[in-house]
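In: Task: produce atomic coordinates for the following.
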Amino acid sequence: MSHRTSHLPKPRNAVHAFIRELRYHESSRQLLALAYILVLAIFAEPGGLPALYAVGFAIAGLGMLIRLWASGHVKKNQELATDGPYAYVRHPLYVGNILMLAGFCIASQLWWSIPVMLAFLWFYYPTAIDYEDLKLSRLFGERWKKWAENTHALMPRFRGRDFKFGGWSFRQSLMGNGEPLILVYAIYCAWHLVAL
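Out: Below is the predicted model of the structure:
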């Protein structure tokens, strides 16, 4: 059992244990999402509709910018990030991931891409959000609780909040998440998709 599932009841059998460990495994979630973007870029419909390319890449680009913004604020397990995008949503990196995946699905113009994406999101994100919320609650106690009561997990809340870009750090974004490298990867996948 990993540290991410040690707080859960004992699994019913080996298959249940394997599926649960996979759902909570952060690296597999991230690597599969990046691999899925590459699959969409490789198998995209050649000569697709330009309007769908534009809409898809606009959504994916917004997701990437949100990820880049969020990764420059978060200091995992050290400080509770409540500025920048964390002032509006508890899990902006996940919001960015969802938008990136949705954007590439639209741009690929593959009929099966959206159902596969939805299955991926259903499989990984509820457990990821539960785990992160529980961990942050343990680490930051009352401060987290107060912030979480006024900040939704994935749907941004703008009312009553002043826009603050916050203390973003390129170094933090690069070292903490490797985000600029992911941006380069996403741009390459987008180029490959359009170059078909």
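
In: contacts and neighbour counts: CA atoms only from here.
Out: Fine.

In: Would you quantify the distance from residue 134 to residue 127?
Out: Counting by Cα to Cα, to the nearest Å, the gap from residue 134 to residue 127 is 10 Å.

In: Compare those two (neighbour count), which wins?
Out: residue 127 (17 against 13; other Cα atoms under 10 Å).

In: Next up, the contacts around that one.
Out: By Cα atoms under 8 Å, 6 or more residues apart in numbering, residue 127 lies in contact with 23, 24.

In: so which helix or strand takes in it?
Out: helix 113-149 (DSSP states H and E).

In: buried residues in that helix?
Out: 113-114, 117, 120-121, 123-125, 127-129, 131, 133, 136-137, 144, 147-148 (16 or more other Cα atoms under 10 Å).

In: Equivalent analysis for stretch 155-168, please.
Out: 156, 166, 168.

In: I'd assumed residue 88 was in contact with the first one.
Out: Yes - A contact is recorded between residue 156 and residue 88 when judged using Cα atoms under 8 Å, the distance being 4.9 Å.

In: the helices in this protein, which residues?
Out: Along the chain, the stretches classed as helices by DSSP state H are 14-24, 26-43, 50-71, 92-108, 113-149, 170-177, 179-194.

In: circling back: how big is the angle separating the helix holding residue 127 from helix 26-43?
Out: Going by axes from the mean of the first three to the mean of the last three Cα atoms, to 10 degrees, helix 113-149 is angled at 140 degrees with respect to helix 26-43.

In: chain center to helix 113-149, what's the gap?
Out: Averaging C-alpha positions (Cα atoms, centre = their mean, to the nearest Å) puts helix 113-149 10 Å from its chain's average.

In: For residue 43, the count of nearby residues, please.
Out: Residue 43 has 13 nearby residues by other Cα under 10 Å.

In: how about this one, so we can line them up?
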Amino acid sequence: MPATSASSDFFAALGVRIFHRRLHVGLTAVLLAALVYRPRDFFGTHATAGTIVSFALVLAGLALRAWAAGCAGGHTRRATIEAPRLATGGPFAHVRNPIYLASVILGVGMVGLLADPWMLALCVAVFVFLYTAIVPAEERFLCGQFGDAYARYCAHVPRLLPRLRPWTEAEQRPCDRTAILGEARLALLLIAIYIGLRAAAWLRGHWFGF
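Out: All right, here's what the predicted structure looks like:
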């Protein structure tokens, strides 16, 4: 069962307030990135290997997000915290927040492809801001919604660092293909962001000299 304290109460309340604005936070970060992004010699003599690993991380993050979204259902993309059922199967049998873990993996991969350490700093700041608030808010909701069942799940499955073997009591359900398609749209958005940031860096360099 997630711990309850004054700090966790604060972050849970903050998470409820920003949950429906999480997309706005991400878009704001992209706009900030467009102002400062500049490709650099990020990997040195290992540029090719670094790019390959970064691309693999992006694919792995997208695949994990799609798997998790399919197991959880379409409510994961809505503006409010919802859970018609407690998802414990698929990646949820290894880690309680596979979508957020996948987003971190994906974000690290994007930073590698963009090849700018300032993007890593921005990425870390956004993830810390969002997940230190949203995760406690979701845990508080799930605790109230599912009670002892959620407490037992928390006792056996870690929050963000996955266990190697799946939880034996996990409930397996068919994947929601509609939710998986939503992650395909995310892939297109990432391509647009990558092209947009590269274009912004080129325009700043040629028009404004920085």
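
In: What separation do you get for the alignment partner in structure 1 of residue 102 of structure 2 and residue 64 of structure 1?
Out: In structure 1, residue 102 of structure 2 lines up with residue 96, judged by TM-score structural alignment. According to Cα to Cα, residue 96 of structure 1 stands 6 Å off from residue 64 of structure 1.

In: same thing with residue 107 of structure 1?
Out: 15 Å.

In: just residue 48 of structure 1 next, same as before
Out: 23 Å.

In: Give me the more crowded residue out of the two.
Out: Neighbour count, other Cα under 10 Å: between residue 48 of structure 1 and residue 64, residue 64 has more, with 25 against 16.

In: counterpart of that one in structure 2?
Out: Using TM-score structural alignment, residue 64 of structure 1 sits opposite residue 62 in structure 2.

In: That match: what's it in contact with?
Out: Residue 62 of structure 2 neighbours (Cα under 8 Å, 6+ apart): 102, 103, 106, 183, 187.

In: one more time with 10 Å, if that's ok
Out: Each residue near residue 62 of structure 2 by Cα atoms under 10 Å, 6 or more residues apart in numbering is listed here: 56, 68, 99, 102, 103, 105, 106, 180, 183, 184, 186, 187.

In: Mind picking the two most distant members of the residues you listed?
Out: 56 and 180 (19.0 Å; Cα to Cα).

In: So for these two, which residue has more residues nearby?
Out: Shown here are residue 56 of structure 2 and residue 180; by other Cα under 10 Å, residue 180 has more neighbours (21 against 15).

In: so what's the aligned residue in structure 1 for the more buried one closest to, chain neighbours aside?
Out: Counting by TM-score structural alignment, residue 180 of structure 2 corresponds to residue 173 in structure 1. Nearest non-adjacent residue to residue 173 of structure 1, counting by Cα to Cα, 6 or more residues apart in numbering: residue 72, 4.1 Å away.

In: In contact with the spatially most central residue of structure 2, which residues?
Out: With distances taken as Cα atoms, centre = their mean, the residue of structure 2 nearest its centroid is residue 103 (2.5 Å). Neighbouring residues of residue 103 of structure 2 by Cα under 10 Å, 6+ apart: 58, 60, 61, 62, 64, 65, 109, 127.

In: Now with 8 Å, please.
Out: 61, 62, 65.

In: With residue 136 of structure 2 instead?
Out: 2, 8, 11, 12, 15.

In: Make sure residue 98 of structure 2 is actually in contact with residue 61.
Out: No - contact between residue 98 of structure 2 and residue 61 fails when scored by Cα under 8 Å: they sit 9.6 Å apart.

In: excluding its backbone neighbours, what's nearest the corresponding residue of structure 2 for residue 74 of structure 1?
Out: Using TM-score structural alignment, the partner of residue 74 of structure 1 in structure 2 is residue 72. Of all residues not flanking residue 72 of structure 2 in the chain, residue 87 sits nearest, at 5.5 Å (Cα to Cα, 6+ apart).

In: how close does the one you found sit to residue 142 of structure 2?
Out: Taken as Cα to Cα, the span from residue 87 of structure 2 to residue 142 of structure 2 is 10 Å.

In: try residue 120 of structure 2
Out: The value you get for residue 120 of structure 2 to residue 142 of structure 2, if Cα to Cα is used, is 31 Å.

In: Next: residue 48 of structure 2.
Out: Taking Cα to Cα, one finds residue 48 of structure 2 at 44 Å from residue 142 of structure 2.

In: Please apply the same query to residue 166 of structure 2.
Out: 20 Å.

In: Repeat that for residue 128 of structure 2.
Out: Separation of residue 128 of structure 2 from residue 142 of structure 2 (Cα to Cα) stands at 21 Å.
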